[in-house]
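Q: fold the following, please.
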Amino acid sequence: MKKIAILMYYMNCGGVEIALINLLKRIPPEKFHIDLYLLEKKGEFLERIPEYVNVIEIKTTPLEKQMVEERGVRPILKKSLRMSPKVFIEALWLSAKYVVFRRMKMEYYDYKAVFGQKKSLGIYDQVWDFHGYNTLTTYLAANLFAASSKSFWIHCEEVSKEAALYPKTMQRFDQIFAVSSTCATIYNQYYDAVKAKVFYNFIDKERILQHTKVAVVLEKENQVLTLVTVGRLSPPKGYDTALLVANQLRAHGVNFKWYFVGGGEDEAMLKEQCTALHLDKYIVFVGFTSNPYAYMQICDIYVQPSRFEGYAVTLMEAIVLKKVIVTTDVSGSEEAVFNGYNGLIVHHDVDELVQAIVSIWKTPNRLKKMQANANQKELSQSKSEEILNELLYSHKK
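A: Predicted structure coming up:
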């Protein structure tokens, strides 16, 4: 039986985590032993990991964990002053290595200060840095595992641009997979020692459709435009922009209800902004839910106001649910929306988002046509299935 090691940080509520869960479900457990390495066993999606996957927590001391999360020495030195002499000595030792490796201009000098003297984490047939993002998982996959094949995933345009900063590390990966054509193109422009291939994230279509039948969370109101956005309440997702869009929609005389589905670090700030703009009547903060599809299924337009994405899983889910989409021109949008056919792609700009939504809603025939087109659009995953099979079965034991 072949052994695969997969690296992630946590299993928080996010598109990368959903993509991983959907990918794991496609690996036959009778043929592969899967170890999933996490910096810490936590996150809303931890319980959704298939039971045949062995979850391993990477061992670190509290100071080491803080250092790899914050990527600096000042926080751990400050913390160690309030701790025991033993902890203070550990902080000094970590800091000394950090400074030395940084002056030597080593790649990932901060991670090397923590893991540079640790033993190998294991021997595998394949190692996958699925989290990517040129962070801890990348360093560990490249340096602390022995494997006949190593793979790196790109989920974001910024990762593509940063790859050239770590040439020695990237050379240790045999396959580079980008979750959208945009990510792959950018990566290959900056670093082409190993060409990136497009590997679209898998979507669990059956699960999505089943969840829409579980419960009807609300009834649509007549003559009220229903908008839905799903995602973590964090800066990349552009919820602050969505509030400004909502403010202008009201000024345009649009009667609407917009559901923000998700939790996150910006929740309190966004609620304050919503109240300050007198939008509480129009905006509903749903919070985290394991069934966002119950909300997505009732919307007239699914809106993705993100600043950047790698491959917005929610856009693909909106396709499965046959929704008209308005999205910013983030990576992956071109795979989800045929501009003017089943939705509109605009820049991350308040006025453009407003104009897109208003132009669809106030032109009933256009909305009806786009809805008909959305009903015809199918999400194909055959290419990703071919690449996964090649990845799993093309390497010798």
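Q: okay, CA-based contacts and neighbour counts for the rest of this
A: Noted.
Q: what comes up buried for stretch 289-305?
A: Residues of stretch 289-305 classed as buried: 291-305 (neighbour count, 16 or more other CA atoms under 10 Å).
Q: how far away from the center of its chain is that stretch?
A: Here stretch 289-305 shows a centroid-to-chain-centroid distance of 17 Å under the convention CA atoms, centre = their mean, to the nearest Å.
Q: now the end-to-end length of it.
A: Start-to-end span of stretch 289-305 (CA to CA, to the nearest Å) is 20 Å.
Q: go on, stretch 51-70?
A: With CA to CA as the measure, stretch 51-70 spans 31 Å from end to end.
Q: ok, residues contacting that stretch?
A: Contact with stretch 51-70 is made by 29, 33-41, 73, 75-76, 87, 90-91, 110-111, 114, 136, as judged by CA atoms under 8 Å, 6 or more residues apart in numbering.
Q: let's go with 7 Å and repeat that
A: For stretch 51-70, the surrounding residues in contact (CA atoms under 7 Å, 6 or more residues apart in numbering) are 29, 34-41, 73, 76, 110-111, 114.
Q: please identify the buried residues of it?
A: Neighbour-count burial for stretch 51-70, with 16+ other CA under 10 Å as criterion, is recorded at 55, 63-68.
Q: second chain to compare with the first, below:
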Amino acid sequence: MKKLLLVINTLGRAGAEIALLGLLKNLDPTKYDISLYVIMAQGEMIKQVPDHVKVLNSSFNHQSVLSKQGRWSMMKTSVAAFFRNGACASKLRYLLKTGFAMIKAGTFQIDKLLWRVLSDGARRFDETFDLAIAYIEGGSAYYVADHVKARKKAAFIHIAYENAGYTRQMDQDCWGQFDQIFAVSDEVKEYFAKFYPEYSNRLAVFHNVIDREHIWHRSQEEGGFEDDYKGLRILTVGRLTYQKGYDIAIEAMALLKKLGCQAKWYVLGEGDQRKKLEKKIADLRLQDHFCLMGAVENPYPYYRQTDLYVHATRFEGKSIAIQEAQTLGCAIIASDSDGNREHIINHEDGIICELTPKSIADNIRLLLEDKDKRKAFSRAARRKAAQEEAQIHLLTELLMT
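A: Take a look at the predicted model:
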């Protein structure tokens, strides 16, 4: 039986984490001895890890990584990692040199800066694996590259690499340690190849795996919209970050309000942009029209009940939220940005529009006023979701070489 290790940074509710759970459920436990290690040992999705997967963390914090308490716990984990496994002077030099470089370039992101420290301060294992997989960029990639013993190593890239804020200085040539680098979409692959052309021959596309049966069953559970709103509902699911473009969505909602559209926009997710977004909502007097609902344990009843799903992001890898919306037959509008184009054929199974308030508002109005078109897009979305298959054979082929 082949021994597999999968490593991820956290297990909070986000796209890569959901895709990881889908992959774990598709790996055959009669063929593989599967282990999982979470760098920060935190996240509410841990309870969804299949029973046949061995979690190697000695303890685990079930708090959301986006909650106030969860962020405090992550800070304590980062401090502990700095002192664990020694090499404190080396870690400090890295933080100072890389941190100043990020500030100078105007790209400072504390999470990106800390991944190297968290990787170097993570638990080490004496065991040798047949295949070790870093399932996301940053800490897990650095950890598998530098601190895991394996016959073969693979990594997953989920986002347009340079846009996410990573640099060669941060990576310290970790990618040279991997036999295979999987990108979740063709565009993600192209971006990574431009950033690291020397590893182009190691790149392949491996689409996100989602558990459609699980999504459908959970969509039938109680929950969803609990207000008594009688108009049409718009839904977006995703973290409250700059990447997700909620500032533009709020302006689009303001235009819809001026046009007299009877619609209400709901956002499921949490993040560091909440206060800025709440201020913008208040400034535009949209408190009754644009609702930040926070993170929810089960978002799927909302997908099932909504009239329209909108995904207006600045950049993406390949959106799990869109795949979930397609699985549940949502009519979808997405911005013409990296990743989104691979999900939708414009005006065939959804709409791709410019990332401007006017374009988003115009297309929302078009679909809200055309129930037949919404139904047609809904049917097409379900068909597309049903056609996608897990690409487990790519891992099998890597193990066989």
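Q: mind giving me JSON lines with the buried residues of stretch 51-70 of structure 1 and columns for secondary structure and distance to Leu121 of structure 1?
A: Below are the buried residues of stretch 51-70 of structure 1 laid out as JSON lines (DSSP: H, G, I helix; E, B strand; the rest coil; distance: CA to CA, whole Å):
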{"residue": "Val55", "secondary structure": "strand", "distance to Leu121 of structure 1": "13"}
{"residue": "Leu63", "secondary structure": "helix", "distance to Leu121 of structure 1": "20"}
{"residue": "Glu64", "secondary structure": "helix", "distance to Leu121 of structure 1": "16"}
{"residue": "Lys65", "secondary structure": "helix", "distance to Leu121 of structure 1": "16"}
{"residue": "Gln66", "secondary structure": "helix", "distance to Leu121 of structure 1": "20"}
{"residue": "Met67", "secondary structure": "helix", "distance to Leu121 of structure 1": "19"}
{"residue": "Val68", "secondary structure": "helix", "distance to Leu121 of structure 1": "17"}
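Q: distance to Val216 of structure 1 added to the residues you listed, as CSV?
A: Below are those laid out as CSV (distance: CA to CA, whole Å):
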residue, distance to Val216 of structure 1
Val55, 34
Leu63, 47
Glu64, 46
Lys65, 42
Gln66, 43
Met67, 45
Val68, 43
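Q: nearest to Lys368 of structure 1, of those?
A: Closest approach to Lys368 of structure 1 among the buried residues of stretch 51-70 of structure 1 (CA to CA): Val55, at 47.0 Å.
Q: gap between the closest one and Leu136 of structure 1?
A: Counting by CA to CA, the gap from Val55 of structure 1 to Leu136 of structure 1 is 17 Å.
Q: how about Pro50 of structure 1?
A: Remark: distance between Pro50 of structure 1 and Leu136 of structure 1 (CA to CA) = 24 Å.
Q: more neighbours, these two?
A: Leu136 (24 against 13; other CA atoms under 10 Å).
Q: check contacts around the more buried one.
A: Neighbouring residues of Leu136 of structure 1 by CA under 7 Å, 6+ apart: Tyr111.
Q: can I assume Met253 of structure 2 sits in a strand?
A: No: the assignment for Met253 of structure 2, made by DSSP: H, G, I helix; E, B strand; the rest coil, is helix rather than a strand.
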